[in-house]
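Visitor: Generate coordinates for the sequence data below:
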Amino acid sequence: MDPTFHRAGSVAVIGRPNVGKSTLVNALVGAKVSITSKRPQTTRHRLLGIATFPQGQIALVDTPGLHREQGKSTASAMHRWMNRAARGALEGVDAAILVVEAGRWDEEDALAFDALKQAKVPVVLAVNQVDKLRDKTALLPYLAKAAQGRDFASVHPISALKRSGLDALVADLLKLLPEAPPMYGEDEITDKSERFLAGEMVREQLMRQLGAELPYAATVEIERFVEEGELLRIGAVIWVERDSQKAIVIGKGGARLREVGTQARSHMESLFGRKVFLETWVRVREGWSDDEAALRTLGYHD
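Guide: A predicted model of the protein is given here:
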């Protein structure tokens, strides 16, 4: 690649749930634009992370994890929506990254690869979490097996969390992009608004602190977002589906809700670079996650 040419384009980040797609996007952007947790399907929306380098600019399309649906009768409206969002991210991109977990390839990895084959874009395989692979001698045979019969533009063992192997990944991604000027300013890191990011940071804390008790029955709606000089006043409504879930989110004496708010506010202040006054409320809306109309009102738009 001639270093005098500047390249720019869009790259979809695809994979099954919980393989580290959002962690990889954050590492390449150099800032936290996608929320993360140990729970599968933390990412629900398509989100653009803008990674700018001297040689070029990569618009990374972070997506929900592709997962196999068992049929409309058993897959919730939320799960169907996330699959549509993931597949829709492939439209119009210049290339894609298929993220898999080192040492593992299952049906959902194959599902993601098949979706990429249909999109007919060059695909880079990113084998993530190599630092967690206990038997390091198994890596090379795994890489060979993963690439066998599959036409990858390149294969990269990486650790998104530890930011290792990313320079070579970026170099090969840029080779796949057209020669073009930057699409975004150097200081732009995402296409999402601060209002959207604020809601995601509250939801991230719910996933991190309540993932086992409240898997996917909660969402966040930003009801108020007011700028007062250097202060942001934010009001966030946490929607759940049952009164019992509301009690879990609030916690004994409101302790858990306060901790969610404290952690979310800290992350907001770090990203937005200003003081934040955050208020949170918990409300019940039965069946919202399996109601297409409710999803649209809560910000889940195709």
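
Visitor: For the rest of this, base every contact and every neighbour count on C-alpha atoms.
Guide: Will do.

Visitor: For the stretch 51-200 of the chain, which segments are assigned as strands?
Guide: 56-62, 95-101, 123-128, 154-157 (DSSP state E, counting those that start in this stretch).

Visitor: which residues sit against the second one?
Guide: With contact meaning CA atoms under 8 Å, 6 or more residues apart in numbering, strand 95-101 is reached by 10-16, 19-21, 90, 109, 112-113, 116, 121-130, 173, 176-177.

Visitor: I'd like the structure of this one too, to check against the first:
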Amino acid sequence: MDIKKSGMIAIVGRPNVGKSTLTNALVGEKIAIVTNKPQTTRNRICAVVNKNGCQYVFLDTPGLHKARTRLGDYMVKVVRESVADVDAVLLLVEPIDHIGGPEAELIQRIKSLHVPAVLVINKIDTVEKEKLLSVMQVYGAAHDFAAILPISAKNGEGVDELLELLSQFLPEGPQLFPEDMITDQPERQICAEILREKLLLCLDKEIPHGTAVELTRFSEREDGVVELDATIYCEKASHKGIIIGKGGAMLKKISSLARSDMERFLDAKVFLQTWVKVKENWRDNLNLIHNFGYRDE
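Guide: Model (predicted):
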């Protein structure tokens, strides 16, 4: 494909608004983990889409929230910095005709940086179409958005129109990433995230937010089987017991779900071994936060 325009677009919004679902819909492949729990995304994920002579580089960011730990501070910093030095910002909101704290803060940031912004109203499959007018009016009064577009990232409605709309913000110039590259995330990082996604899906309440995953081995055998060793860290001994489950049943379930997703992603048979270790209050320990891959760019 002959790329004539390329640029970077930050996807921002409050937790659980559908940023990662939209990222995956735009790419057409699962590169960002998705759960119904807030603060699933911790790092900034780069997603690359090549279409109609354009290369779009989307930055999927953590949800803007009130930080309560050093990990939370890091996630909020990632969001704020992602809005700078991009060609456009995509503010993703829910179809609610009221501007909440995170949205107000992001609009302020967009204004201060004088960056073009598109308001995207997600989850339109969950409301009556008439409701969207009042949502558009409320946000239209708060900021002079370059465009306002209702979509459903979940079922793909409006996603192609969104790409078409965003092409106007891309400057002319060569591609930023190779054509066969869809993300800047290494395979081992995506596999670690897949395992963390299953922890979020299978476990209740606060436990999954206190977990981190470290891949200590990622190697391919001669027969093509990928061998992975993963350590799940949690913050309390009682959490460790819950993650492992009675007779190891919960850990087996989590590992099995993760393995099948990893096999789909790597297009190879995967042999996965998992361990659970306790690291108390790791979310407030900067060294451990960095060790688990949450680093400043």
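
Visitor: So for L232 of the first structure, which of the strands of the stretch 51-200 of the first structure sits nearest?
Guide: Taking CA to CA, strand 56-62 is the member of the strands of the stretch 51-200 of the first structure nearest to L232 of the first structure, at 26.6 Å.

Visitor: Provide the aligned range in the second structure for that closest one.
Guide: Across the second structure, the stretch matching strand 56-62 of the first structure (TM-score structural alignment) is residues 54-60.

Visitor: Equivalent analysis for stretch 264-277 of the first structure, please.
Guide: Residues 258-271 of the second structure are matched to stretch 264-277 of the first structure when aligned by TM-score structural alignment.

Visitor: now the helices: where do they sit in the first structure?
Guide: Here the first structure has its helices, by DSSP state H, at 21-29, 77-88, 107-119, 139-147, 166-175, 194-210, 243-250, 255-272, 292-297.

Visitor: Quick check: which of the ones you listed is buried the most?
Guide: helix 21-29 (a mean of 25; mean count of other CA atoms under 10 Å).

Visitor: how far is stretch 282-302 of the first structure from where the chain is centred?
Guide: Computed by CA atoms, centre = their mean, to the nearest Å, the chain-centroid distance of stretch 282-302 of the first structure equals 20 Å.

Visitor: start to end distance for that stretch?
Guide: One end of stretch 282-302 of the first structure sits 26 Å from the other (CA to CA, to the nearest Å).

Visitor: rewinding a little: could the strands of the stretch 51-200 of the first structure go into a markdown table alongside mean neighbour count and distance to V240 of the first structure?
Guide: Output for these, formatted as a markdown table (neighbours: other CA atoms under 10 Å; distance: least, CA to CA, whole Å):
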| stretch | mean neighbour count | distance to V240 of the first structure |
| --- | --- | --- |
| strand 56-62 | 26 | 25 |
| strand 95-101 | 25 | 31 |
| strand 123-128 | 25 | 33 |
| strand 154-157 | 19 | 39 |
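
Visitor: Tabulate those strands in CSV, adding columns for distance to I250 of the first structure.
Guide: Putting the strands of the stretch 51-200 of the first structure into CSV (distance: least, CA to CA, whole Å) gives the following:
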stretch, distance to I250 of the first structure
strand 56-62, 30
strand 95-101, 35
strand 123-128, 36
strand 154-157, 41
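
Visitor: can you tell which of the ones you listed is closest to K192 of the first structure?
Guide: K192 of the first structure lies closest to strand 56-62 among the strands of the stretch 51-200 of the first structure, at 11.7 Å (CA to CA).

Visitor: count of neighbours near R39 of the first structure?
Guide: 16 (other CA atoms under 10 Å).

Visitor: From S20 of the second structure, how far out is the counterpart of it in the second structure?
Guide: Under the alignment (TM-score structural alignment), R39 of the first structure pairs with K37 in the second structure. Per CA to CA, K37 of the second structure is found 12 Å from S20 of the second structure.

Visitor: nearest residue to I194 of the second structure other than its sequence neighbours?
Guide: Closest residue in space to I194 of the second structure, ignoring its immediate chain neighbours: A258 at 5.9 Å, by CA to CA, 6 or more residues apart in numbering.

Visitor: show me what contacts the one you found?
Guide: Going by CA under 8 Å, 6+ apart, A258 of the second structure touches I194, L195, K198.

Visitor: for W282 of the second structure, same thing?
Guide: Counting by CA under 8 Å, 6+ apart, W282 of the second structure has contacts E235, L288, I289.

Visitor: how many neighbours does the counterpart of the first one in the first structure have?
Guide: What it means is E235 of the second structure. Applying TM-score structural alignment, one finds that E235 of the second structure aligns to E241 in the first structure. When neighbours are counted by other CA under 10 Å, E241 of the first structure registers 18.

Visitor: picking up where we left off before, next, count neighbours for the nearest residue to the match of R39 of the first structure once chain neighbours are set aside.
Guide: Counting by CA to CA, 6+ apart, N16 is the residue found nearest to K37 of the second structure once chain neighbours are left out, at 6.5 Å. For N16 of the second structure, the count of nearby residues is 21 (other CA under 10 Å).

Visitor: and N16 of the second structure, what pairs with it in the first structure?
Guide: By TM-score structural alignment, N16 of the second structure lines up with N18.

Visitor: For its match, list the residues it contacts.
Guide: K38, R39, P40, Q41, T42, G65.

Visitor: By neighbours, which of these wins?
Guide: Most surrounded of these: other CA under 10 Å gives G65, at 30 neighbours.

Visitor: Next one: the residue nearest to K37 of the second structure from Q168 of the second structure, what distance?
Guide: From N16 of the second structure to Q168 of the second structure the distance is 28 Å (CA to CA).

Visitor: again, but for R80 of the second structure
Guide: For R80 of the second structure, the distance to Q168 of the second structure equals 24 Å [CA to CA].
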